[in-house]
Every structure is written in structure tokens, then in C-alpha cells.
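**Q** My questions are about this predicted structure, shown below with the sequence.
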Amino acid sequence: MSKNNNSPSTTPNFGSGSTATQQHHNNNLTGVEHIQFSEQVDKALEEVLPHKDPFDTSLFDPIVYINTNFPNEQALNEKLESYIIKVKKKIQRVDEDILAAVRKQSSAGVQARKDLEEARDTIQSLFKKIHEIKSKAEQSEQMVQNITKDIKSLDYGKRNLTVTITTLKRLHMLVSAVDKLTLYTQKKQYKQVAELMEAVNELLQSFEKYRNSIPKVQNLFSRFESVKKTLREQLFQDFKSLDAHKNSGRENVQQLLSEACLAVDSLGDAVRTELISQFVKSRALHVYDMTFREGKEESKLERIADRYKWLLKVLKTYQEQFGDIFPDYWCVPQEITIEFSLMTREAIVRMLQNGKDLSGKTLYSVILSTIKFERDMQERFYDPDEAEILVDIQQQKKLLEQEEKALKELSMKVEKGSPESDEILKKQIKITLKRRELEKQEQEFTKTSSLDSLLKGGAEGAIAAEKQKKKPKFKFNLIGFISSCFEEYMNVYIEYEEESMRETLAKIIQKETWDMNSEYSSSQDLFMYIVESMKSCSALSKKRTLFELVEKVFKKYLNNYADILMHKLPKIQSIAQPTTVATTGASTTSGTTASQGASSLMSRLGMGNILNTNEIVTTDKKAKLTEKEEMLVFYIINSADYCQQNIEMVEEELRETLQEPYCDQVDLSDEQGKFYLLLKSGVEVLVNNLMNVMEKQFTEMLSISWAHVDTVGDQSNHISVIMQTLKDAIPFLARFLPTTHFKFFCDNFILSFMSTLTSCIYKCKKFSPMGAQQMLYDVSCLTKFCLRELIIIGDPNRFDKDDVASFSKKVDIKAQKIECILRTILQPNDFLVGTYLQYAGSDHSVAELTKILELKDLQKNEKQQILENYQKEVKKRQQGSQQEQNNSTSSSSTTATSGTPGTTSLTIGTATKKMEQVVSSSMSFIKKFNLNN
């Protein structure tokens, strides 16, 4: 064991030693290799063998243990000797326990070997007994086989005799049944034939394997096939001769043929299908081709409804004449309808292929009649079974669960008590009521369902099975059976709708008065037409046709209407931007008149021959709007707002109406965005018009020689006029603009006004200190007493406090930029840079400071010196910011505290030596004991 670790200079400071140092001390103290188990193993050992002794824990640290027991030198001197005696006694007890355990284990080993020998002898004895039992069992089995050998032969003989007797009885029954079947067929006793046919089929199944090996059986099969052939021919002949008994003996014939249907059923599905098909073509629909022969007036496409009426008469005649003959589960009326639909579909396809001048109006009428016919027939014939009804209920419940989950997630994002929250609550209540209704229907249907009775035995089960057997098996879906043939020709309908909408839009624009006071609105009429057109088309198709109508017609004419409104919007030039027309999308080239622009627009929209260009002609660009033109701008803004909102509603309605996959492909966001652009352009026209009204006051401000102003007085005259102009104009604008768009107008006006004011300040060239002070006072009065309260001028309750505070904050931010310019001018050269950086904040630049210095009467070298000071100050602030960041990063790291050297190290070293001696003595004793044993 190395002694270097015990010297005071190398003893670690307790409480801050590293893991490696602690492990090294552990090894020195014990003198043996320290085994470190994993955390999971230590945890498992602690659960099995819980310990209280600190020496037993895997995290035992001798240094920490010594520091705990001897915190200082005084404690070491007073307690060390007594502690060592205590540890030695403990070690002695442990040694004694170990010795006793070893002796006990030695005696237990001897006893264990003795028990093992006894168990081995017992197993061998048991194995011998099992072998003897197995041998005796085999002997007993052989004895039983010898006893029952004769009995088995008798049993086989009895079984063969029983089979022979049964077979002979069945053969006799089969012969008798075939004879009776032949006789009943000749006498046309079809009810008895049907009953015997089922019995003969069942008997023949048991002789199927002897069909080709026994001549007698082969003969019976041949006779039966001959009887079936004769019966089939006789039945078909009886149904053909039905018309011969129209007057005399019809009741007897109906009774005969009604029983004949039972015989047809016994011959199999193929015979029944052939008979029904022959009846439908030769009896029910034999005059169809003659009635609607090509070239006749009734055969024209526009008279397709006559064919559907004709079928209703055929079905009525069938019910009167043949309803008592054919059973319901044969579904003869349904088969008549299917055959009629196939023939009508072929006729329609031929007419569509040959119809060169097919009009959209005719096509719409034909499709509407066809769809109505299909729905009527579907409702009349289609009878869903129990399983389909249950599946439909389950699907509805699943959809309700999905909708309820979506509403629950949405409610978590919406503030409680808000209108949106109330709306969600109403929808959740409706879903709950609907789910309860579905559950009630499901319970009632389950009680009356015949599916339960089918699972029961006895007479009840037989009756239910018979009902299921007799139930109509008609499962054709008549929806789209005929109307699907129109899909390839729906472009004609789309073209018809496009032409109709083009004419409608032209009429709407012709009727438009462009007057806010008029009750008529072209935008309302346009959307009424779109909604009606959408409803009409959805009655025909909720898939591709409706989707194409949206893509090719609705979108096109919404964009056309937006272009017309944009062209109608007056054009005005802003004093802030003298070379640009503010109305986006409404500008015309300098050489083109408004009339030429309108004519070009009408030609592009395809309305040149329908709409007079005077209806949408606009005046050329001008500086100010007349009152009538202002009202026109208000009207266009409100129309654009109406269209924007209704486009969203139409899109939602289309998503609910269209079927997969088209419902997710509807997107009218571009059209909505175009009307928003129109609305924005209208607001910009109003902003520029108001700015142009105040053009004279801005010109007056530029005419003042600010460099020679030597006193500061009350606010300037042009500022008073501007404030009065705004106080007169704002209530007028607020009266005709929707609240949200009025706020949008105010936001845009502040941007334009502050930009123009800043530009004018820079154009004033030079400012004296008093001139800058006067300008600062003017701006302060204008901001404080007018601009900050712009949105509530004329009506303090127009907006709530939060909206007013938010708007005032925007105004203050813009005003601060102007204040920065003027306060920088007022400062002496030494303080100018600091003042500029203070008011400019992070939005400062050399270019802006250079422009500000041009407003101050300075020499060139003074300007250069100020700019150099600015760059130095900016660099200095950047370095200071970087240094603060570095200090913040370094302060987050901490250093380990060190212990106190000196007497403590000496004390710990002494304690460590004595503890090592005690532990080494104990380990030597244990090793010696193990070697001796």
C-alpha cells in the first residue's frame, strides 16, 4: 500500500474530492480490489438484503465517513480511541458470525448428500413399478381384443344391414316420387310438383355416387331429367298462352300460373331468370321500340320525360294484370325497370351522339327529369336489409364522434364566453341529440330484427328462414343508372351556364346605379345567381360537373366582376407619390383614354356586344374627387367587402355539397384576394384624396423660411387648417365605411401623412434653433390633439379603449421619428450624436444622420467630425454589448470550492492511517480463516 496518499500535502480536501480519488482511497483502505456493481444490481441487492450499515452501501466513501464522525481535530483526539475499540468489537462479532455460518454450512452439506442418495433410490424404485404397470396394461388390452373379436363382426353385419334397408327404402321412395312427379306434371298440378321436386332432389343426392355404376339408378336420373325438361317446356307454354284467357276463366288461369311459379322456383334460379327475362321483353316492354321509334315526336331528347311516364303506366298495368301471379320476391317490376333503363340509356346515348345542335338548356331539362325518375324508382324498389341499416347507423355515429372530437379540440383554443364558444356549444348539443336519436333507432331496430330469430331453432327459426328466403333479392342501385351517360356531354351544360352567367353579369352591370343610397346592388344579384346556379347543378351532379362549373364559370366571372369594379374605381394621384397612381390594378397608360380602357376591358371579358362601355367608363386621373366620386368609391369598397365575405360562405357551401375527391379541391382564395386588393385600392384612393385636399397646407409649410424664424409662438396656421380639415372629413368617411375598413383607412392615412410630413421637413432645407423648436411644437400639437384620436373624431364610442390605445401607439411611433429629426437639430454639436441615437433607437443610419445634418447650419468639417463621432459611438456601443454578452456567459460557469489546508489535512491523514490499520487487520483475519477451511 502506497504511503504517499497519507501525507498532509497529498491528502484531498474532504467534500470536494473527485470520484477517481475516492476510488483510490477505497482500494488503499481495504487492501483488496473493489468490485463496483451496476446501479440495477445494487438496487436489486438492496431490495433482497436491506442494510443499515454504511459500510454495506455501494456508494460508501471512507473520506466522507471519516469527516462525518470526526469533523475537527478536537473530535479526533477525544473519540478516536473509543471509536477504534468499538470498530474492533464489531469486527470480532462479524468474524464470529462468519465462523458460525461456515460451520453450519459444513454440517448442512453432509445432510444434503444423504438426502440426495435417498431420493435417487426412490426414483429407481418408482421407475420399476411403472414398467410393471405398463406391461400388465398391454396384457389386459390384448385380452379385451380377443373377447370382443366376435362382437365386432356382428356389429359390422348389423350396420351393413341397416344401410341396405335404408337405401332400399330411399330407392323405393325415389321411384315412387319420380312416377308421381311425371303424373302431376301431365295433370298440371304444379303445387304438388313443387313439393315433390324438392323431395326428389334431396333423395337423388344420396344416390349421386351410384349414378354411373348402377343401371337402375342411372335410369332414374335420366327419367328425372326428362320430367324436368318436359315441365320447363310446359311452364313456358302456359305463360305464353296467358293472353288467350283474357275474358273467360282468367281466375282459374291466374291460380294455375301462381302455383306454376312455385314449380319454376323448384327448377332453379336459371329457369326463373330466363322466364322473367322472356316475360319482360315479350310482354311488358314489347311495344317500347314501336312507341319511341326513331323519327317520331315522342322519341326526341327533349321529350325524355314521356318515356318515364310511359313506364309508370306499364308498371301500373303489370300490377293490375300480373300482380297476383308473380310472387314479390321475383322482383318482376324491378326487372322491368332495369330493362327499360338499359333501353332508354342506349337511346339517349344515340341521340347525344347525333345531336349536333344540342343546347345546354335542353340537356339540363333532360338530366333533371332523368335524375328525378331514378330517385323515384330507387325509393319505390330499393329495400335495404337489416345489415345495411345497422351499418348506416354505425357510420353516422362514427361521423358524429369525429365531428364532436374536432369541436372539442376547437373549444380548447377559443376563449370561454366568446361568441365562437357559444356557437361551438350549440353544435355540441345538436350532436348529442342526434347521437341519442341514432342510439334509440339502433335499439328499436335490434329488437325487431329478424336476424335474432334466424339464430333460434324450432318452428320460429324455420318461419324466419322461410321469410328470408322469400325476401326480394333486388339490390340494383338505380341512382346514376341512366344519368351517368350524360357525363361525357356535361361540357354543353357548362357552356350553357357560362353563356347564361355572362348575359346575367351584363344585365346586372346595366342595371347598376353606382349609388350608395340605392337599394339595388350588383354584387348581391351576382351572388344570388351563383347560389341558384350552384343549387341547380348540384341537383344534376355533386362531383366533376359541379367542380368544373366552379373552376370554369364561377371563378371566371367573379374575376370579371372584380375587374369591372376596379376599372370603375376613380383614379387619383397622391402628392406623396406624384409619379404613381395609387389604385393598384386600375391605372391606364398615359396615351389611353378611360373610354378606350373600358372598351378594351369589355372585349377581354367577352361582353363587347352586350354591355355598353359607357356603363363602366371612368374619368381620367385627377387630383381631387367630387362628392359623387367619393360616394362611388364608398360603394365599390362596400361591394368588395360584401363579395369577399360571400366568397368564403360559397366556398364552405361547396365543400359541404361536393363529394370526394372534389370537396377538398375547392379553393376560392385567389378570387377572395382579388376583392381584398380592390378594397385596399379603394381605401388608398380615399387616403390619397384626403392628402390632396391638404396639399395647400403642405405647400404653405414649404414656403416658410424656417432658417430665419427667431421666435416660438402658437401653432402655425397651416397646422390649424390641417387639424380642422381632418375633424371635418373623418366623421364623413366613418359614416360610409364599415368599421373594420375605416380603421384600415386610418392606419393607411397615418402612414401616408407621416411620410409626407417627414418628406416636407427634409425639403425645408435649413432650420434655425427657433425654427426647429416651432416645427417640433407644431408636430406635437398635431399629434396630441388630432392624430392620436383620429379614429374617434366625431364619435368617442366608435372604438373601444384597447383599439384607441393601440392606434395612438402607432401614431406615437411615427411621430417619434419626426421628433428625432427636430430634437437632433436643436442639440449642440457635442451632444448631437447622443441625442440622435437616443431618439432613433435601433433604427439609425449614417444616411439618415447625413440628411439631418443638412438641415442644420454647419460647416463641412463640422459635419465630417459629427459623422466620425457617430461611427465611433456606434462601434463603442457594439463592443460594449458584446462584452456584456461575454460576461453573462462566463458568469454562468462555477468553480469548485476548495477545503481549508493545514490542521484539517493533518487530522484527516492521521484518521485515515488508523482506519486503514483496523480494516487491514480484519481482512487478514478473514483471509486466514478461509485458507484454513
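**A** Done, it's in.
**Q** alpha carbons only for contacts and neighbour counts from here, please
**A** OK.
**Q** could you point out which element follows the host helix or strand of Val110?
**A** For Val110, the host element (DSSP states H and E) is helix 73-187. Remark: after helix 73-187, the chain's next helix or strand is helix 190-206, criterion DSSP H and E.
**Q** dump the residue contacts of Val435.
**A** No, residue 435 isn't Val; it's Arg. 397, 400 (C-alpha atoms under 8 Å, 6 or more residues apart in numbering).
**Q** Below is an additional structure, to be compared with the one above:
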Amino acid sequence: MAERLTVEFCKITRRELANIMLKRKNEIDVKLLRFAIEKTVGFEIIVEKRFQGNTLDHANNPITSHLNVKVTNTNGNDDLNLTTNLKPKSSPFQGIISQCFEDHLDIYIAELDRCLDDQIQKFVDELKKDGYPKFEGSEDTSNVVPTSADLFVYFRNCLVQCSKLSTGQSLLLLVQTFQKYLREYANRILTANLPKIIAESIQILIQDLENACESALTAMTKLSWQSIETVGDQSLYVTTIINHLKTIAPVIRNHLGSSRKYFIQFCTTFVDSFIKKFINHLYRCKPINIIGAEQVLLDTHSLKTVLLDLPSINLTVSRKPPQNFTKIILKNMTRAEMILKVVLTPNDFARQFVKSYLQLMNNDGDISSFQKILDMKGIRRPEPAHLIERLKREHATIIASHQQQIQQQ
């Protein structure tokens, strides 16, 4: 009798709560809803400890009908005639009252939606303030965006809370909310910063290739260029660099097979950085005699030819590289060639030598570059000071003439 009275009380309470919430839905907030659910579930736990649920009609009760769900043996053995529950038996009083809150859990989901929106905005603000995290190239490094871990921890906490309130339609709504904010996170944080990630990744690849070529460039500076007597085939250091390019570049190209623009970006950035480094090492080839300068000029031409073919290196069918890529190589490698041609220019007559320098170097009046070339030629003091003064005067004359032409136009 006590159990029957309790069951009837639960039914009446569920019905009345449902009516009240329907009439006063606009007054329900998340805090009140969670409080009511927690108290109701607590009461159901007390009831299930006190009663067995023998008076409940499980078959016709939508709340407890899951307790009698069975499956029949399908292995063809009629003698066994086995039946089994789909899941372990649960309390017959579970949800007997609290099910009435199911239709109002959209309030809880809406609140989670607002909280997740605030959380994504917080991630965006932190990104603007602190910048995108820099990843290391080491295989032992876990390159995970910190905020992504924070987001999934937040998801887990939401899922735990919601599963305590409902495992029905509300849980499905929660999953859809998760999907919404995963897309938000991807668009506002990951995709928005993808160019930065790509740029950092490309820079790591460039550093690896440059490091592979570094020993060859160092070997170039250690050769006794003032003792070279004949010009031969390309030098060993150039062959070493070319071999590195032919080995590493195709591997990177294959891994970026579906993203040619990123491979071209890699090639363009690499050649720009490498040629500048090559020129810096070129200045360190001192002193260098005429034959040595001719050999390095041949080496420079060989290297330029390979660099121009870098995007298609080792391919059976080559594709024409972008104009900007070709322009960078021609401009910078031409400068390297002009440096060597200045070295080959006699300096017996200061004025003629300086004029030849300005002509070959496109009127570059930089004193530092000029001094480096004089060091390559092995010109000793006090002659460099005299040549530098001559350069200043000749360059000033060119600038004045150029300004006058502009004024006349």
C-alpha cells in the first residue's frame, strides 16, 4: 500500500510540475531548473532505496518500459529459446518525476550555447593579445593549440552535466551545439591563423635545407682562391649544394602534392634567403685571383641554372615557374655575378675602376659592399681609402644628374 501511494504521489507531482512549468515557462532560468532537477532526482533516489517498484506497470509505463525490453535468440536454436535484457536493469523510479523536466532542458542547452560563445570569444581575444603559439619542429613536441585542449575540457564538463540531467533529446541538442562551436573554433581561430602556421612550417623546411647546404658554403670560403691556376668544371661545393637540392626539394614537393602554391612559396622564400647567404659567403672568398674569380663565376652560373629549375627538379615534365620566382633568382644571382665581374676588373686607373663598379652594380654607392669587393681583390692600404673617396664623388655626381633630369621633366 505504501508503494502504491508513493507511486501515485509521484505521478501527481510530475503532472502538476509539468503544468506549472508550461504556464510559467518564461520565469524558468537555468539556475532554478538545475536546482529543481537535483532535488527531484535526490527524492527519486530515496524512493528507489525504500521500494522495489513491484506495483508499477512497466509494460504500459513510458517511463519504466525500458526495464522489460527484450531480444529473442536468433541463432536458430529453438531449444534454447533465450531472452535477454538489452541493458542492465535500472531503477523503476528513475525519472518517474524528473521526466517532466525533459521538455524544458532547451533552456539549459541555450545557456550552454551562450557560455560556449563567450568561451570562443575569450579564445579569440587571447589570440589577439598573445599571438599564435610557435611550434617546434621536433618530433617529440606535441604541437597542440592550447585553447583546443581547453575547449574539449569544457565540452567534457558540459557533457557530464547534461548526461546527469537527461540522456534523451537534450543530449542530442548538446551534440549539435558542440558541432556548431567546433566549426566556430575552426573558422575563427584555426583557419584564420592558417597562413601563420603555414609560414612557420615553411620556414622550418627552409632552415633544414639551408642547414644541409651550410657545410658546402663554408667549404667554399676555405678554398685557397688566390692559388687557383686553371678554370675547370663546377667546384665540389656547388656539386654538393646541387645534390642536396635534388634530394630534399622533391621530397617536400611530394608531400605538398595537393598544394603546389605552398611548394612554390617554399621555393621562392628559400632561393631569396639562400642567395643572400651565398653572396655573404662570396665576400669571404678573399683574396681571390683572376682565375679564381672566373671559376667562382662559372660556379655561380651553374648554381643559378639549378635554382631556376628548383620547382621542377627531377621531374620528367617540367612546369614553368612563376614570374616572381624567376625574377628573384635573376636579380640576386646577377648581383653575385656582377660582384665577380668587378673583381675581374683591373684597378690600375681609379676613376675607370670606380665607374665600371657603378655600372656593373647598378649605381650602388654602398661603401660597405665596395669595401668587401676591395678585400676580395686583395687591395691593400692606403689605396682602398683613395678608391672609396673616388666612389663617393662619382656616386654623388650620378645622383645629382638624376635629380636634375627629374626636375627637367
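**A** That came in fine, so what should we check first? Fair warning: this is a prediction, and the values are worked out from it, not measured in the lab.
**Q** rewinding a little: how big is the angle separating the helix holding Val110 of the first structure from helix 190-206?
**A** 120 degrees (axes from the mean of the first three to the mean of the last three C-alpha atoms, to 10 degrees).
**Q** what range in the second structure does helix 73-187 of the first structure sit on?
**A** With TM-score structural alignment applied, helix 73-187 of the first structure matches no range in the second structure.
**Q** How far off centre is that helix?
**A** Its chain's average C-alpha position is 58 Å from that of helix 73-187 of the first structure, according to C-alpha atoms, centre = their mean, to the nearest Å.
**Q** And for stretch 132-146 of the second structure?
**A** The answer for stretch 132-146 of the second structure is 10 Å, by C-alpha atoms, centre = their mean.
**Q** do stretch 205-223 of the second structure as well
**A** So, by C-alpha atoms, centre = their mean, the centroid of stretch 205-223 of the second structure is 27 Å from its chain's centroid.
**Q** now do stretch 11-23 of the second structure
**A** Worked out by C-alpha atoms, centre = their mean, stretch 11-23 of the second structure lies 53 Å from the chain centre.
**Q** Tell me which helix or strand Thr84 of the second structure sits in.
**A** strand 83-85.
**Q** all helices of the stretch 1-150 of the second structure, in order?
**A** Taking DSSP state H, counting those that start in this stretch as the test, the helices found in the stretch 1-150 of the second structure are 2-23, 30-50, 106-130, 146-165.
**Q** related to what we said a few turns ago, which secondary structure elements does the strand holding Thr84 of the second structure sit against?
**A** Contact partners of strand 83-85 of the second structure among helices and strands, from 3 or more C-alpha pairs under 8 Å, 6 or more residues apart in numbering; DSSP states H and E: strand 70-72.
**Q** buried ones in the strand it packs on?
**A** For strand 70-72 of the second structure, burial by neighbour count (16 or more other C-alpha atoms under 10 Å) applies to no residue.
**Q** now that strand: which residue numbers in the first structure?
**A** Under TM-score structural alignment, there's no match for strand 70-72 of the second structure.
**Q** roughly how far out does that strand sit from the chain middle?
**A** 52 Å.
**Q** Show me what Ile367 of the second structure lines up with in the first structure.
**A** Using TM-score structural alignment, Ile367 of the second structure pairs with Val846 in the first structure.
**Q** From what I see, its match and Ile866 are in contact.
**A** No: with contact defined as C-alpha atoms under 8 Å, Val846 of the first structure does not reach Ile866; the gap is 10.5 Å.
**Q** Nothing else from me, thank you.
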